[in-house]
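J.: let me see the structure of the following:
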Amino acid sequence: MTATAVPASSRSGAPAKGPRRGEGQWALGHREPLNPNERFKKDDDGLNVRQRIESIYAKGGFASIDPTDLRGRMRWWGLYTQRAPGIDGGRTAVLEPHELEDEYFMLRVRVDGGQLDLAQLRAIANVSTRYGRDTADITDRQNIQLHWIRIEDMPAIWKEIEGVGLDTTEACGDTPRVILGSPVAGVAEAEVLDATEAIREIHGKFIGDPELSNLPRKFKTTISWLPDTPYEANDIAFLGVIHPEHGPGFDLWVGGGLSTNPMLAKRLGVWVPMHEIAEVWHGVIKIFRDYGYRRLRNRARLKFLMADWGPEKFREILETEYLDRKLIDGPAPELPERPVDHVGIHKQWDGKYYVGVAPVAGRVSGSILAKVADIVEAHGSGRVRLTPYQKLLVLDLEQDQVNSLVAALREIGLEATPSAWRRGTMACTGIEFCKLAIVETKARAASLVEELEKRLAEFDADISIHLNGCPNACARTQVADIGLKGMIVPGPDGTQVEGFQVHLGGGLGMAAGQTAGFGRKVRGLKTTAEELPEYVERLARRYLATRTEGETFAQWVLRADEGDLK
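T.: Predicted coordinates for the structure are as follows:
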């Protein structure tokens, strides 16, 4: 791999609290790999695997793939082996990787900023129907995720999607992952600065750069004027703010991440003009590369470095060692009372309209996406957007086209006026395809929504429900009103069955006075998957019966008696 130079001055920058002994930080001279992941990355850059896929593996088939490429470097191009059918969740933690994996792949297509034109949407739809058994999910990272991909088909898939300006470069792996952006960038009435150009600059300059392709772990980014992305859960976030002297710019947050040890990003207290976003982003990611912990994989995310350093030390190192200048102090951004998902009919700044629709837990298909493209084109639009809440938006509609488009999308299962349950439910991939999962999620989410729509058809409040198949929180379980972490639990007769640990009252991106954070844990609060609809119904009815005027579900959870939460 390409050796990465560390600034000489960086060797003098010691963390405020001091890292634990032997954390494997490059900047402190610890260059020898301390775990198998660091070893395979040192042996060969993950970006180099594409050439082998095209020249060797696509011709020789699955059996020809080197195991380290298969379970390591292929992630640098968006490829994971998917779970073999028929392996129950109780065996997830006891089987070896080769025993869990199928000879097919999950493929993530980067959609930075969630922005797609119709040619791109049709290309994804065609890849899905031709190569992926018509599978497609809108993820909570604004990606499209496909399944049943054969290694033999990857050259043709890359040719198709790259031909319309999309890619899978660093969609997975220890790399800068897809960049989140406001789904309504450039059209929202409330937007002051459109951050799209900053996203494009970072993608063009740094995605696929060997200098940044060996990070300690994944690096997640969001850049948005509006607070409509989960910025507190990202490694780096730029959020719109108006400086009293310098005008519109962005507030910088660093060190967020969920998984098994969740932490929220911290404000560095600086104001960044839009033309400097890429430079500051580059400085932060290089800090992560050079100072990030590489000894233990479960401590390798940037959030652990931030926890040890604190925002003041992080800012100092950024300014003195990576930017060579001081950043401007800045005010905190204004935050909404609740997260913004853009579902429904909304006016754009130019007098046109956009429409947000809700597939159930992000599950669509290539066939549905192809129909969306046809419907959108027939209604005079050429742009769609994906959201970090597994939703889809259609932009640039004339007022007289809105109702017709809403009706046409409803006919293919995409609802612009969904129930609270359909609107608020997200789910990760789950045991259907994921090798880490313990329980089913997508089908469970669909059946839960259907059941709750029957039982609580007139429910008048917003409650978010996030289902995750394992503890890794890809569906952001800790920051949902009802977060469901998949696990095996005792059933009514004592046998082990699929179930969930329940986390209540979490939330992100809300103003002071609202409930933002990880909510409330009740010891031993679990439900079987079979009993999940009854549990959610019981909880929702108690909330309706005892809430005060204007009280959100999360606020009610924090004051409710423990017995009312069971």
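J.: from here on, just use CA atoms for contacts and neighbour counts.
T.: Will do.
J.: give me the contact list for stretch 196-214.
T.: For stretch 196-214, the external contacting residues (CA atoms under 8 Å, 6 or more residues apart in numbering) are 1-4, 41, 45-47, 112-113, 169-170, 174-176, 179, 181, 185-186, 223, 274-275, 277-278, 285-286, 289.
J.: just the buried ones among those, please.
T.: The neighbour count (16 or more other CA atoms under 10 Å) marks 1, 41, 45-47, 112-113, 169-170, 174-176, 179, 181, 185-186, 223, 274, 277-278, 285-286, 289 as buried among those.
J.: one more to line up against the first:
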Amino acid sequence: MAASTTTTPAPDAPRPATPRARVSGPDARRSNGQWLIDGRTPLNHNEELKAADNPLNVRKRIIDTYAREGFDAIPADDLHGRFRWMGLYTQRKQGIDGSRTSKLEADALSDRYFMMRIRVDGGALTTEQLRTIADVSRDFARGTADISDRQNIQLHWVAIEDVPTIWERLEAVGLHTTEACGDCTRVILGSPVAGISADEIIDPTPVIEEIRERYIGDPELSNLPRKFKSAITGHPSLDVVHEINDISLVGVVHPELGPGYDLWVGGGLSTAPRLAERLGAFVPPERAVETWVGVVKVFRDYGYRRQRTKARLKFLLAEWGAEKFRRVLEEEYLDGPLPDGPAPAPATGPGDHVGVGEQKDGLRYVGVAPTVGRVSGEMLARVADIVEAHGSRRVRLTPHQKLLVLDIAPDDVEPLISELAEIGLHARPSPFRRATIACTGIEYCKLAFVETKQTAADAIDELERRLAGVELPHPIALNVNGCQNSCARIQTADIGLKGQLLGGSEFGYQVHLGGGLAATDRDEAGLGRTVRGLKVAADELPDYVERVTRRWLAERGEDETFAAWAHRAEEDSLR
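T.: Predicted structure coming up:
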């Protein structure tokens, strides 16, 4: 993707719908804002601001005007709207507690600083890129850095005056923030062991790179109904949470056509969770990019734009069904039909890749766990130094807030593990340190009700102490989220915690139990269950997790996972 400071025109109008594709939306009495059915008249303010000016054009205004004139020069539609297409959100103003989250407008909640999301498609970084991010963090973001569960790196405390300089530094090493947020094609999740794993089915790297170079920042795809999330893997561990993305291409071997991808569409969590569906279509590698673009355009042209709460692709798929979606995709957007193909085999192992793995070239990769993705500019700089000292120039981020070091000689593995552990990155973490993730939380996020990162980190420390002598047959995934939007995937965790106001001035978490994806110890993906009235205060979190863990160990059947037990257990056992 080549960054540009030129003005971006609005996309051409999509071609007319065929009679076969004309369908009514979920409410036939009024327009749902589907471009190819209802026309392109904007039906809410978000659609109005996108129609008035392509959000990609805001880059030039940031460089030429806002960075020079300062924060007060930024109009609201750019600040709270189009800035997202450049990877920028205003962060939460410090000192505003969770009781006011849903009561205040964006301006009242917003600080004069930004979260900046650095886009890392496929999670692939060189040590030069890692060191550049570290320098940007230390020079412009008060040393902050988090690894997200979308394989991005997020910085905080970024001032508008510094954004052009940050972009210059990032782009000099091949990084950017374009479309890291917004109603567009966000970062593409990719297998962290793409191209190196000894048991890889197919290497998705060429597909990810072609999409990134050709279509990220493309004005034809920059105005979607809502965000669009992608995942591509060729690894048998199913390591990109493919069931909860708008599109996923999952490596399979066709009995006649050889390696390629199985196509999934329509996944997403938040307040209306829905797992993606297989379309039953086999995508040959040479048609993967075409298919990805086709699904994006189906969403662009037929997605619901009237209500943002109903604007994700999952709602269109729920209305159409998989068969109709595939038919419209093939007849209107692809060069021809796709062959039928097989489903992915069950996952062969954990998808987080923590620990030591063999590469196909005889070298090793080492996966380490930061605590709930929280790192820092200083830590990233140290990682770059340590990695290079052991002969490597490549690292990868994972969809599980982890970091992999590639290309390590066997004799260097143990020294590398020791040096990374000294800075808080563990290749042999405790089960809870390995399997716990957390969103940004109230520390910086305007949507959050509760603190997450430190609460989760404290809980991990306490659980390690309390359960030090207890052997868990499987790690228990503990996912901590600051609000209902499920950035930390609470519905697909063994124990998912949704931050909320419990009553009065007390904050805590609603509990979801027994979720999981196919890449975990479950045979099939499934959403967690809620227990009536079960809520846990933040200071009671270690007590609750210890209690429910011990009950699982006491009541479980032979080889029964936590998720399976949680779905069959009596409610009293889950309290």
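J.: tm score of chain vs chain?
T.: Here the TM-score for the pair of chains, by TM-score structural alignment, normalised by the length of structure 1, is 0.97; 562 aligned residues with a CA RMSD of 1.4 Å.
J.: returning to what we had before: next step: the contacts of stretch 196-214 of structure 1 restricted to strands.
T.: In strands, defined here by DSSP state E, the members of the contacts of stretch 196-214 of structure 1 are 176, 179, 181, 223.
J.: quick check: the farthest pair among these?
T.: By the measure CA to CA, 176 and 181 form the most distant pair in those, at 14.5 Å.
J.: give the aligned range of the helix or strand encompassing residue 357 of structure 2 in structure 1.
T.: For residue 357 of structure 2, the host element (DSSP states H and E) is strand 355-358. Counting by TM-score structural alignment, strand 355-358 of structure 2 falls onto residues 344-347 of structure 1.
J.: repeat for stretch 421-431 of structure 2
T.: The aligned range for stretch 421-431 of structure 2 is 410-420, by TM-score structural alignment.
J.: next one: the matching stretch to chain centre, how far?
T.: Offset of stretch 410-420 of structure 1 from its chain centre (CA atoms, centre = their mean, to the nearest Å): 23 Å.
J.: which position in structure 2 pairs with residue 457 of structure 1?
T.: The alignment partner of residue 457 of structure 1 in structure 2, by TM-score structural alignment, is residue 468.
J.: next, the most centrally placed residue in structure 2: secondary structure please.
T.: Among the residues of structure 2, the one closest to the centroid is residue 150, at 2.8 Å (CA atoms, centre = their mean). Following DSSP: H, G, I helix; E, B strand; the rest coil, residue 150 of structure 2 is assigned to coil.
J.: returning to what we had before: just give me how far the strand holding residue 357 of structure 2 sits from the chain centre.
T.: With CA atoms, centre = their mean as the basis, strand 355-358 of structure 2 stands 24 Å off its chain's centre.
J.: ditto for stretch 355-374 of structure 1
T.: With CA atoms, centre = their mean, you get 18 Å for stretch 355-374 of structure 1.
J.: mind listing what's buried in it?
T.: Neighbour-count burial for stretch 355-374 of structure 1 [16+ other CA under 10 Å]: 355-373.
J.: again with stretch 36-47 of structure 2
T.: Neighbour-count burial for stretch 36-47 of structure 2 [16+ other CA under 10 Å]: 36-37, 40, 42, 46-47.
J.: what's the closest of the residues you listed to residue 80 of structure 2?
T.: residue 46 (9.9 Å).
J.: if we can go back for a sec, so what corresponds to the residue nearest to the centre of structure 2 in structure 1?
T.: So, by TM-score structural alignment, residue 150 of structure 2 is matched to residue 141.
J.: sorry, back to before: the match of residue 457 of structure 1 - how many residues pack around it?
T.: Other residues near residue 468 of structure 2 number 10, with proximity taken as other CA atoms under 10 Å.
J.: mind checking the SS state of it?
T.: coil.
J.: same deal with residue 488 of structure 1?
T.: strand.
J.: residue contacts, it?
T.: Going by CA under 8 Å, 6+ apart, residue 488 of structure 1 touches 89-90, 438-439, 496-500.
J.: just those: which are in strands?
T.: 496-500.
J.: residue in structure 2 matching residue 38 of structure 1?
T.: So residue 38 of structure 1 corresponds to residue 47, using TM-score structural alignment.
J.: how about the contacts made by the closest residue to that match other than its chain neighbours?
T.: Excluding the flanking residues, the one nearest residue 47 of structure 2 by CA to CA, 6 or more residues apart in numbering is residue 305, at 7.4 Å. Residue 305 of structure 2 is in contact with 32-34, 43, 47, 225, 311, counting by CA under 8 Å, 6+ apart.
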